[in-house]
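K.L.:
With the input below, show me the fold.
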Amino acid sequence: MQNSTEIMSSKPEFVIVPGAWHGPESFKPTSDLLSKEGYTSHGITLPSVGANPQVQSFTPDAEATKAVLDKVLSSGKDVVLIYHSYGGVVGSEALAEYVKEGPKPGWGKVKRLVYVCAFALPEGSSLMAALQFKPLPWFILDKPDIVEAANPQEILYNDISPQSLVDELISKIQTHSYPTFSSQLTVAPWKTIPSTYILCEKDNAIPIFAQEGMVAAAKAMAPNAFDTVERVDASHSPFISQPEWLAEKLVKAAQ
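P.N.:
Predicted coordinates for the structure are as follows:
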């Protein structure tokens, strides 16, 4: 019989890829709950967030994600990747070698991908292509190669309270390197790796119809894609507004 230490060590570990403008600390309300359940989480710090000078493609973000992923897998641990928003693009690209060549002998495996209101796109696409090459109305593009979010309370945190928490969250938002939105994906890992999509119905950044459209398009290309779809009455940031609900779904994804 396994003792408690052996059971905990056998659990997969989470690798969290945040969205644009955000650092991994934004996931803390949820990752703290995962920790209480005995799970280890690794948050990715994206080079495109708060960059100076700006990065000119999503490659640094994908490489930063791959470096953490490789470190965990090489330790023999299985991994569940969590993608939020833009993180779905660079997190997918980080798996290019894994998808094309397969897991390395003796390494752990990627157990599941979880797209939390994240971009799930096919090969050859980009975030800007998904937006029909038009910046969203709430993009602020006043500085060269930099995109900022107008009215983040309405767009990103519209179901979060109290106001003091919203103000704190807004104070931590950083600039984002706009050229990363034009980089094209070379892989679509959701075609072959078991994947979950978290649909967020109150999302004002990626509206629910756009999320549903990406899932439908994925299933049209690969019928087994997104074998699990969860729906929550939440904004673009359920890891802050509904951490208990999301942590429960993430634990389910890891089993």
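
K.L.:
C-alpha only now, for contacts and for neighbours.
P.N.:
Will do.

K.L.:
How about the contacts made by the closest residue to Phe226 other than its chain neighbours?
P.N.:
With CA to CA, 6 or more residues apart in numbering as the criterion, Phe226 has its nearest non-adjacent residue at 4.7 Å, and that residue is Ser195. Neighbour list for Ser195: 112-115, 225-228 [criterion: CA atoms under 8 Å, 6 or more residues apart in numbering].

K.L.:
Kindly confirm my reading that Leu199 is in a helix.
P.N.:
No. Counting by DSSP: H, G, I helix; E, B strand; the rest coil, Leu199 is not found in a helix; it is strand.

K.L.:
next up, for comparison:
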Amino acid sequence: MPSPPPTIILSHTAFHQPAHYIHFCAALNEVGLTEYRIPQLASSNPTPPKTDALAQDIAILRKTIRSCLSSGRDVLLVAHGYGGVPLSDAVSGLGDVGGRKDARVLGVVFVAGVVASEGEGFGSAMGSGVAGWVRLEGDTCTAMNPEMTFYNTVASKELVEEAVDHIRPQSTTSLMSPLGQAGWTGFPCAYIKCTQDNAIFPKDQDHMVAKLQKQCEWKPTIVELASDHSPFLGCPQKVAGMLKRLVDEADRAE
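P.N.:
From the prediction side, this is the model:
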């Protein structure tokens, strides 16, 4: 009997929420990846926490990952933009998770994701500080010109307007706090570089790729996608297809 598909756990990017990924979920269903979780991170919220936002995001993701592993399903972790920072810590210390003995983390896929090493935060991980499109407003911050920052290659005006309506404020502390642990180094990693990204610029993504190549215990898989920061909206079928191929490769390597 074939094994059930793994659960895709997506750590969403800053200023976003699960509603931004509805079209991606439909694309996952189409390729047979019918189990997925996109937990709402505390840092992206109408009233985000003033302190400890990164720690809260890490706790939310760690709880989700542990719950899925304990249920007996393999998981594939996907980190979008800022989501790479809390996910990097959340994936640490998973060796004591109970449940089916062969339930495992298949890998970590960064999609224009921030690859943070121990002691780095969102800005310092890129080496260029907090992005210039982020407007700091005390305890919270907002994204300037989200249409061109996040969705500059999305053809549908209707989809862009809907996505902008879902944008939320972001906790300032979530972008400033340093990471405690970089657990991604102990898992197979892949990076999907979005070559037309106006949020995490391609040169910054190259910096992330170099970290993976230097610090990951496995040789990372690197692919390019002619997309803005939001391929989950503009070309969800392509991202879903890439994840399906990674899952199939992990199954063959088992």
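
K.L.:
still on that earlier bit, shared with structure 2, which of the contacts of Ser195 of structure 1?
P.N.:
Retained in structure 2: 112-115, 225-226, 228, out of those (criterion both residues aligned by TM-score structural alignment, their matches' CA atoms under 8 Å).

K.L.:
Kindly give a single ChimeraX line that selects the buried subset of those residues.
P.N.:
This is the ChimeraX syntax for the buried subset of those, where burial follows 16 or more other CA atoms under 10 Å:
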select :112,113,114,115,225,226
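
K.L.:
Now flag whichever of the kept ones among the contacts of Ser195 of structure 1 is closest to Asn158 of structure 1.
P.N.:
Proximity of the kept ones among the contacts of Ser195 of structure 1 to Asn158 of structure 1 (CA to CA) peaks at Tyr115, which lies at 19.9 Å.

K.L.:
wait, is the closest one part of a strand?
P.N.:
Yes. Counting by three-state DSSP, Tyr115 of structure 1 falls inside a strand.

K.L.:
Verify the contact between it and Tyr86 for me.
P.N.:
No. Assessed by CA atoms under 8 Å, Tyr115 of structure 1 is found out of contact with Tyr86, at 10.1 Å.

K.L.:
any chance you could map the strands in the stretch 151-255 of structure 1?
P.N.:
Remark: strands assigned in the stretch 151-255 of structure 1 by DSSP state E, counting those that start in this stretch are 176-177, 195-200, 228-232.

K.L.:
Take the ones you listed and write them to CSV, including distance to Ile208 of structure 1.
P.N.:
CSV is the format used below for these (distance: least, CA to CA, whole Å):
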stretch, distance to Ile208 of structure 1
strand 176-177, 23
strand 195-200, 6
strand 228-232, 10
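
K.L.:
just to revisit the earlier point, quick one: what's aligned to the residue nearest to Phe226 of structure 1 in structure 2?
P.N.:
By TM-score structural alignment, Ser195 of structure 1 lines up with Cys189 in structure 2.

K.L.:
Its match and Gly129 of structure 2: what is the separation?
P.N.:
24 Å (CA to CA, to the nearest Å).

K.L.:
same check, this time on Asn152 of structure 2
P.N.:
Separation of Asn152 of structure 2 from Gly129 of structure 2 (CA to CA) stands at 22 Å.

K.L.:
Neighbour count: the two, which is higher?
P.N.:
The neighbour comparison of Asn152 of structure 2 against Gly129 (other CA atoms under 10 Å) goes to Asn152, with 18 against 13.

K.L.:
Which residue, other than its chain neighbours, is closest to that one?
P.N.:
Asp228 is the one closest to Asn152 of structure 2 (CA to CA, 6+ apart), at 6.0 Å.

K.L.:
OK, contacts around the equivalent of that neighbour over in structure 1?
P.N.:
By TM-score structural alignment, Asp228 of structure 2 lines up with Ser235 in structure 1. By CA under 8 Å, 6+ apart, the contact set of Ser235 of structure 1 is 156-159, 200-204, 241.

K.L.:
can you map out the helices along the stretch 1-150 of structure 2?
P.N.:
Assigned by DSSP state H, counting those that start in this stretch, the stretch 1-150 of structure 2 shows helices spanning 22-30, 53-70, 84-90, 122-126, 146-150.
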